[in-house]
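> give the three-dimensional model of this entry:
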Amino acid sequence: MKKTFLLLCGLLACVSAAQAERNDSFQKTVIRARDGAGDLVHKVTTLTGKIEVRRGTLLIQAEHGILTEDAQGYQHIVLSTLPGEKPVFFRQKRDGGENLWMEGEALQVEYDEKAELVDLSSDAKVRRTADAVVTDEVTGEHIIYKSREEKYFVTQLPGGSPVADRRGVMVLQPVRKDPLISPASATASTHQ
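Below you'll find the predicted structure:
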């Protein structure tokens, strides 16, 4: 059983990948899990326990997952959590700087390699960080993050409560600094 799982992981490591950072597309996929059962004919693997999916800078962690591969070799993985378990977590480096990241969590996360997107459902949260500081944060029922274009979409899940406030929330940090507070303006004002 373990040999079949390791063989499947080795085969899956040879396929191309999704990314926000362009180099991630050309990295191998490494999947670790406590238990795995693979069907090599139908290209379906069931994973459980401390799952880690890594491809370049992309990291997804969960407790339960089902991985499939299409005829062209693209991977699709659905990761989920049960009540009392930690949410599914993802993190990926963004292009454009040394320490720029996109990260998030939800009760279910789908990763589609071909479309290069992360689909977060139920209690979804996505954060954009720069130098370990959150620059933007989005919460909602359903968030789709397209890593290739670095775009996200927030929607409601069908069939939710009509009385609850189900709107998505975006918190955008200001890029501009208050000139009365910045150190540069304080120095400039003392030299006048």
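
> going forward, measure contacts and count neighbours with C-alpha atoms only.
Will do.

> so Lys3, which of the three states?
Remark: Lys3 carries the secondary structure label helix [criterion: DSSP: H, G, I helix; E, B strand; the rest coil].

> now do Thr187
Going by three-state DSSP: Thr187 is helix.

> how near is it to Pro179?
Separation of Thr187 from Pro179 (CA to CA, to the nearest Å) stands at 11 Å.

> one more to put side by side:
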Amino acid sequence: MTHPSHSTTSFPWRRLGRASVLVAALALAAAAQAEKADRNQPMNIEADSLRYDDLKQTSVFTGRVVVTKGTLLIRGARIDVRQDPEGYQYATVTADPGQRAYFKQRRDGGNDEWIEGEGEVIEYDGRADTVKFIRRAVMRRLTGTTVTDETSGPLITYNQTNDTFAVNGAPPPPGGTPQPGGRVRAILSPRSTEPTQAPAPGPRTGGNLRQSGTLGGQPGGSR
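Here you go, the predicted structure:
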């Protein structure tokens, strides 16, 4: 069903300009380490067109898609959104050919620390609280606009609940040579070792991202 005039769906919208859409109930909920305030913010999706299926509880936005929800920002060529019977939401963001979809969100209590990621496809799983960056994937941690850590590989999975990430490389074919871009690459900035005055007790800050498992590859390879 395309553009129904009346619906009882949990994905309401308003037609504004170039299909600017307010999806109030579409809660791509941020978990413990992402910006907590984002969970209570409305989600705005702007696109050139929208196709909505009330029966299947799916929405497809296409054309210069921009998603904002508090500090969360997602950009891509297309986003497919669905909701399961328990109310969990799932989203798949696809880039134009040769491009990468983009994700950015502030870390909770991180003093202007951000998580930024790119991939030809970005998948959000509301039940598992994970974000996957697929194919030519890159994930960065920024302080302000300065990149402090960066990792890349064919697949990066970011777990928002425990603030860990896993990077998967592409194994070479049997008897073959490694595929270009199939290796994992990481750039980790050294932390300051200068003695500093102990801070007063206070709320726990975001800290550094923790890697889940091993990188599984040596530095190098194509991004």
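
> so after superposing, what's the score?
The pair, once superposed, lands on a TM-score of 0.81 when counted by TM-score structural alignment, normalised by the length of the first structure; 178 aligned residues with a CA RMSD of 2.7 Å.

> find the nearest non-adjacent residue to the counterpart of Leu72 of the second structure in the first structure, please.
Mapped onto the first structure by TM-score structural alignment, Leu72 of the second structure lines up with Leu58. In space, and not counting its chain neighbours, Leu58 of the first structure is closest to Gln92: 4.3 Å by CA to CA, 6 or more residues apart in numbering.

> contact partners for that neighbour?
By CA atoms under 8 Å, 6 or more residues apart in numbering, the contact set of Gln92 of the first structure is Gln19, Ala20, Glu21, Thr57, Leu58, Leu59, Trp101, Met102, Glu103.

> from Ala62 of the first structure, how far out is the aligned partner of Arg100 of the second structure in the first structure?
Counting by TM-score structural alignment, Arg100 of the second structure lines up with Pro87 in the first structure. In this view, Pro87 of the first structure and Ala62 of the first structure are 7 Å apart by CA to CA.

> count the neighbours of the counterpart of Gly168 of the first structure in the second structure for me.
In the second structure, Gly168 of the first structure lines up with Val184, judged by TM-score structural alignment. Residue neighbour count, defined by other CA atoms under 10 Å, stands at 25 for Val184 of the second structure.

> do the same with Pro174 of the first structure
9.

> equivalent analysis for His42 of the first structure, please.
For His42 of the first structure, the neighbour count with other CA under 10 Å is 11.

> same check on Pro173 of the second structure?
Pro173 of the second structure: 9 neighbours (other CA under 10 Å).

> among the contacts of Gln92 of the first structure, which recur in the second structure?
Here the contacts of Gln92 of the first structure are checked against the second structure with both residues aligned by TM-score structural alignment, their matches' CA atoms under 8 Å, and the contacts held in both are Ala20, Glu21, Thr57, Leu58, Leu59, Trp101, Met102, Glu103.

> circling back to that earlier point, give me the more crowded residue out of Pro87 and Ala62 of the first structure.
Taking neighbours as other CA under 10 Å, Pro87 of the first structure and Ala62 compare with Ala62 leading, 27 against 23.
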